[in-house]
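> Here is a sequence together with a model predicted from it:
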Amino acid sequence: MITPTKGITPDRCLLAVGAQILLQLEEPRSVSQTWARLKRWRSDHGHHSPVSFNWFVLTLDVLYSMGAVELHRDLLVARSVNAAALER
């Protein structure tokens, strides 16, 4: 599920959908705004594998557990990571 498998295409695995979600968060957005933008982005870029709202929420859970997104005042915010801090 997190990575592509026999049953889950590369454009539908949680890491790929997570990256696609992060592309929509150049500024804080509500969950519904992010969902709408993700569906439009996937359609515009030829990703026709279905992603349900449940799959979207599961992907948000993965992103949150990885520390990639936060929820501030009902808005999703992409967290930036300082690469220098990770090198220690």
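That came through, no problem.
> okay, CA-based contacts and neighbour counts for the rest of this
Will do.
> Do a quick rundown of the strands in the protein.
With DSSP state E as the criterion, the chain has strands at 69-72, 75-78.
> Deepest-packed of those strands, please.
strand 75-78 (a mean of 20; mean count of other C-alpha atoms under 10 Å).
> and the comparison structure, right after this:
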Amino acid sequence: MPAITTDLQPSMELCTGAVESLHPETSDRLTGPLLFGFYPDEASPELWIEQEGKRVQFFADALPAVIKQLKRAALAAKETT
């Protein structure tokens, strides 16, 4: 089996953490981990979330709106189950 290599470019983008999502009853992994990071830019930093090679980027000043919508989705999910 060939080696898997990941090249990181800390001056271009930084990964700050990962979240693994496991099924609450079986502990099976549903999908790959969510990776969180940012592109350094003093004027307007871009944040990113990536899962299984698909990345979503947004400016840091949009973070409060992103968090609000995630909380809203979680609340709606609880109400429908």
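Cool, the structure landed. Every value quoted in this text rests on a predicted model; they were computed, and no experiment measured them.
> So after superposing, what's the score?
TM-score for the superposed chains, counting by TM-score structural alignment, normalised by the length of the second structure: 0.27, backed by 41 aligned residues with a C-alpha RMSD of 4.3 Å.
> Need the strands of the first structure in JSON lines (columns: distance to residue 61 of the first structure).
JSON lines is the format used below for the strands of the first structure (distance: least, C-alpha to C-alpha, whole Å):
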{"stretch": "strand 69-72", "distance to residue 61 of the first structure": "9"}
{"stretch": "strand 75-78", "distance to residue 61 of the first structure": "12"}
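> wait, which of those strands is closest to residue 37 of the first structure?
Proximity to residue 37 of the first structure, assessed across the strands of the first structure by C-alpha to C-alpha, is greatest for strand 75-78 (12.9 Å).
> list the helices and strands the closest one packs on?
Secondary structure elements in contact with strand 75-78 of the first structure, counted by 3 or more C-alpha pairs under 8 Å, 6 or more residues apart in numbering; DSSP states H and E, are strand 69-72.
> and the strand it packs on, what does it pack onto?
Using 3+ C-alpha pairs under 8 Å, 6+ apart as the contact definition, the elements that strand 69-72 of the first structure packs against are helix 53-65, strand 75-78.
> 6 Å - rerun?
Using 3 or more C-alpha pairs under 6 Å, 6 or more residues apart in numbering; DSSP states H and E as the contact criterion, the elements in contact with strand 69-72 of the first structure are strand 75-78.
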